[in-house]
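Engineer: With the sequence up front, the predicted model follows.
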Amino acid sequence: MEWIRPDNPDYDETRKLFNAMIDRRPAVIARCSSPGEVAEALKHARNHNLEVAVRSGGHSVAGMSTNDGGLVIDVRPMKSISVDPEAKTVTAGGGLTWGEFDRATQQHGLAVTGGRASTTGVSGFTLGGGSGWLERAYGFACDNLISVDLVTASGDLVTASEHENPELFWALHGGGGNFGVATSFTFQLHDLGPSVTAGLMLFPGEAATEVTRAYRQVALDAPDQVGTALVYLTAPPEEFVPEDMVGKLAVGMAYL
């Protein structure tokens, strides 16, 4: 295990989150490569009365994957992944991002509902429920869980599934990261067709009301194979954004 404190030259980079507005300074960051190291980090937190946060992808908008003056358990080194194409299952380490996860499963034409941003962590996304492009066809990410391995606050290594610690397993379906530090997830995968069509539609911000009403009807009428999202945001000056549309836009996205 690697302990990273404020005097470490890697400290600032390691504590950085996806939401750059969050700027917190934990007393120590424990980069854990195994469940045993997670248990050791939790023991350190108990012995020193440190608040604990768990960090995987670091995409929590509210900054829940860090803290000030406490201990952050960084599970990013846990990037193992094993796909069983016959059983259509996958076991993924708690430090994987959805981009890494998808690269492994797509080789077999298999997928599960994952994050809309490829750098989102599998752990936090799933434990929070997991809303993504494939949810209409396959449910949320947590709906596809077979089992979860985690380390409890007392340092015990447990497995939660329908048949083993079933109440804990139920709580992990969208209950957030408050029941332990998840180190591994096993998911049921699904066949993804031979082709996928994805698109991004941009509209001027002043058309938001009209676009939203039209989108609502499209979403109601669309088959389960179509996943959609509607976002109102400020478009960046990227090559794919027309110059006259840089600024506030209503953005509709579709995945078939």
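Structural biologist: Received the coordinates, thanks.
Engineer: hey, let's count contacts and neighbours off CA atoms from now on
Structural biologist: Will do.
Engineer: And the helices in the stretch 1-150 of the chain, which stretches?
Structural biologist: 11-15, 35-47, 98-105, 122-127, 135-138 (DSSP state H, counting those that start in this stretch).
Engineer: winner for burial among those?
Structural biologist: helix 122-127 (a mean of 26; mean count of other C-alpha atoms under 10 Å).
Engineer: one step back: can I get the helices of the stretch 1-150 of the chain in CSV including distance to Gly247?
Structural biologist: Putting the helices of the stretch 1-150 of the chain into CSV (distance: least, C-alpha to C-alpha, whole Å) gives the following:
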stretch, distance to Gly247
helix 11-15, 30
helix 35-47, 44
helix 98-105, 28
helix 122-127, 29
helix 135-138, 30
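Engineer: Tell me which of these lies nearest to Phe185.
Structural biologist: helix 122-127 (7.9 Å; C-alpha to C-alpha).
Engineer: gap between the closest one and the chain center?
Structural biologist: 4 Å (C-alpha atoms, centre = their mean, to the nearest Å).
Engineer: what's it in contact with?
Structural biologist: 56-57, 60, 94-98, 101, 114-115, 141-142, 172-177, 182, 185 (C-alpha atoms under 8 Å, 6 or more residues apart in numbering).
Engineer: ditto for stretch 93-103
Structural biologist: Applying C-alpha under 8 Å, 6+ apart, the set of residues contacting stretch 93-103 is 56-57, 75-81, 92, 111, 114-115, 117-123, 182-185.
Engineer: Use this one as the comparison:
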Amino acid sequence: MTTITAPDTSAFEALDASLTGDVVVPESPEYDAARRVWNGEVDRRPAAIARCRGVADVMAAVRHARDHDLPASVRGGGHAVAGHAVLDDGLVIDLSGMTGARVDPVARTVQLEGGALNAHLDRETQAFGLAATGGFVSHTGAVGLTLGGGIGHLMRRLGLAVDAVRGADVVTADGTFVRASAEENPDLFWALRGGGGNFGVVTSLTMDLQPLGPQVLAGLVAWPAAQADAVLAFMRDFVADAPDELGLMANLRLAPPLPLFPPEVQGTPIIALVVTWSGDIEAGERFLRPLRAFGTPVADAITTKAYTAHQKMLDAAVPHGRHYYWKSHRLGPLTGEVIDVICTHLGSITSPMSSVPIFCFGGAMARVPEDATAFPHRDAAHDINIVASWLPEQAGESDRHRAWVRGFFDALAPHSRGVYVNFTSDDAQSRVREAYSPTQWDRLRAAKTVWDPTNFFDRNANIPPA
């Protein structure tokens, strides 16, 4: 493909005229806002942004890029830390205006448009007392999350987000529309469920829903960092035989200046366990007593609340526009050696906005056969994501924060069992192979060869054609 270095914006007038949406070019007043994504560290200047409103717009945008030898990216929620949604000097196919989430309460399904966020999914499904696994942050794109697998608070009870997918509407690399399901184009359907954005523009997903809530028993319990090693060992053992109704993650960071934490604790290293009990509330109260009584907590905020409120609990910690950098590992059970590495590097954290979430697997997601989808290592115990975060005005400190992430990541490397493809960052191209088993990798490359033989969709954790 040819990269346009001095784009002639008049070339996009015909595309603009053909869309229900519109085309934003560098001269447009809204250009700077339209090219921004969640990670403020990403600062790219597309030749144009096609803000699509439906499938016909997406088809037209793909064909325009192909006809004009333009590189293209696809934006859903724009939440990938690597900024895959935007590119320099190419066309952004922007689905962020396509946020519909249509629930069929009788069939217990939702049809979710390509730009819908977790917040849209949760709001519409919970209106009917239904849910599917969504991410841990409500402003994450739900479809992009799902295409990579989709971990979330409910994964131990309902499985991964990808396990609920029953069909997809897809615009392929030649600008045509196809349907993917177990009956139609099953090779594409399999590849979409874990293979990310490599195979086409997914304009909608159909997902199964399960009864849930609207109230859950959820929140966090926090301890000072001096107890972190004991808390992590407790978490490992507590979740190992826990019922599916328990969702659990750890989060290590400096205590934020919130009323939840005593003044003397704010700004000091802590470990918190974030709990989601999605079953009977009284049974949950009984089951969680040992967790809440463990050690000497400095905060306990577990309470009965709306599931939709709990889904937004972590939003304020990861707002749009802040600068982010992270690296991730999939891990087995937390050995003493792994726990020592984690606790040591918590002590050297470089920013009060950085954090280290550790997600607990098991339950329903672990009982799905490995070959059913393109999500690997379902028998792993945890994912750890080492997240550095700092303010835009602190850009001069980025090297220091990145170095903390890399040192932490390298220290855990001997214990790694691969990587969750949605958590790849600037290492996406070098680590994408680690995100899949050998059998899955070969199958994904075969599907890529059929559906995108020229690798048109390459702004992602890229799977090349065979």
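Structural biologist: Yes, it's here. Please read these numbers as outputs of a predicted model, since none were measured by experiment.
Engineer: now what about the TM-score between them?
Structural biologist: TM-score for the superposed pair, counting by TM-score structural alignment, normalised by the length of the first structure: 0.94. Supporting figures: 256 aligned residues with a C-alpha RMSD of 1.5 Å.
Engineer: Quick check: the residue nearest to Leu331 of the second structure when sequence neighbours are not counted vs Pro290 of the second structure, distance?
Structural biologist: By the measure of C-alpha to C-alpha, 6 or more residues apart in numbering, the closest residue to Leu331 of the second structure outside its immediate chain neighbours is His382, 5.0 Å from it. His382 of the second structure is 21 Å from Pro290 of the second structure, where distance means C-alpha to C-alpha, to the nearest Å.
Engineer: between those two, which one's more packed in?
Structural biologist: His382 (21 against 12; other C-alpha atoms under 10 Å).
Engineer: separation between the more buried one and Glu337 of the second structure?
Structural biologist: 15 Å.
Engineer: In the stretch 1-150 of the second structure, what residue spans correspond to strands?
Structural biologist: Assigned by DSSP state E, counting those that start in this stretch, the strands in the stretch 1-150 of the second structure fall at 22-24, 48-51, 72-75, 91-94, 101-104, 109-113, 130-131.
Engineer: Ok, which of those comes nearest Gln266 of the second structure?
Structural biologist: strand 130-131 (34.8 Å).
Engineer: quick one: contacts of that closest one?
Structural biologist: Arg108, Asp122, Thr125, Leu209, Gln210, Pro211, Leu212, Gly213.
Engineer: Tell me the residues of the first structure aligned with it.
Structural biologist: Mapped onto the first structure using TM-score structural alignment, strand 130-131 of the second structure covers residues 110-111.
Engineer: can you tell me the mean distance of the matching stretch from the second structure after alignment?
Structural biologist: When the second structure is overlaid, stretch 110-111 of the first structure sits 0.3 Å from its aligned residues on average, using mean C-alpha distance after the TM-score superposition for the first structure.
Engineer: can you give me how far that stretch is from the chain middle?
Structural biologist: 17 Å.
Engineer: Check stretch 101-115 of the first structure too.
Structural biologist: 14 Å.
Engineer: What is the neighbour count of the one in the second structure that sits across from Ala53 of the first structure in the alignment?
Structural biologist: In the second structure, the residue paired with Ala53 of the first structure according to TM-score structural alignment is Ser73. Using other C-alpha under 10 Å, Ser73 of the second structure is surrounded by 27 other residues.
Engineer: Surely Cys32 of the first structure and Glu2 touch.
Structural biologist: Yes. Using C-alpha atoms under 8 Å, Cys32 of the first structure is in contact with Glu2, at 7.0 Å.
Engineer: on that earlier part again, state the distance from the residue nearest to Leu331 of the second structure to Gln126 of the second structure.
Structural biologist: For His382 of the second structure, the distance to Gln126 of the second structure - C-alpha to C-alpha - is 28 Å.
Engineer: Could you do Asn198 of the second structure as well?
Structural biologist: Distance from Asn198 of the second structure to Gln126 of the second structure, by C-alpha to C-alpha: 31 Å.
Engineer: Compare these two and say which is more crowded by neighbours.
Structural biologist: Asn198 (28 against 20).
Engineer: The more buried one matches what in the first structure?
Structural biologist: Under the alignment (TM-score structural alignment), Asn198 of the second structure maps onto Asn178.
Engineer: now the strands for the stretch 101-250 of the first structure?
Structural biologist: So, for the stretch 101-250 of the first structure - with DSSP E, counting those that start in this stretch - the strands run 110-111, 145-151, 157-161, 181-188, 190-191, 198-204, 227-235, 247-255.
Engineer: Looking at those strands, which is nearest to Leu71 of the first structure?
Structural biologist: strand 181-188 (13.0 Å).
Engineer: and that closest one, how far from the second structure on average?
Structural biologist: Averaged out, strand 181-188 of the first structure is 0.6 Å away (mean C-alpha distance after the TM-score superposition for the first structure).
Engineer: Can you give me the end-to-end span of stretch 68-84 of the first structure?
Structural biologist: 41 Å.
Engineer: Wait, His173 of the first structure touches Gly139, no?
Structural biologist: No. Assessed by C-alpha under 8 Å, His173 of the first structure is found out of contact with Gly139, at 11.7 Å.
Engineer: rewinding a little: could I get the strands of the stretch 1-150 of the second structure as JSON lines with distance to Ser355 of the second structure?
Structural biologist: Formatted as JSON lines, these follow (distance: least, C-alpha to C-alpha, whole Å):
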{"stretch": "strand 22-24", "distance to Ser355 of the second structure": "35"}
{"stretch": "strand 48-51", "distance to Ser355 of the second structure": "33"}
{"stretch": "strand 72-75", "distance to Ser355 of the second structure": "26"}
{"stretch": "strand 91-94", "distance to Ser355 of the second structure": "30"}
{"stretch": "strand 101-104", "distance to Ser355 of the second structure": "31"}
{"stretch": "strand 109-113", "distance to Ser355 of the second structure": "30"}
{"stretch": "strand 130-131", "distance to Ser355 of the second structure": "28"}
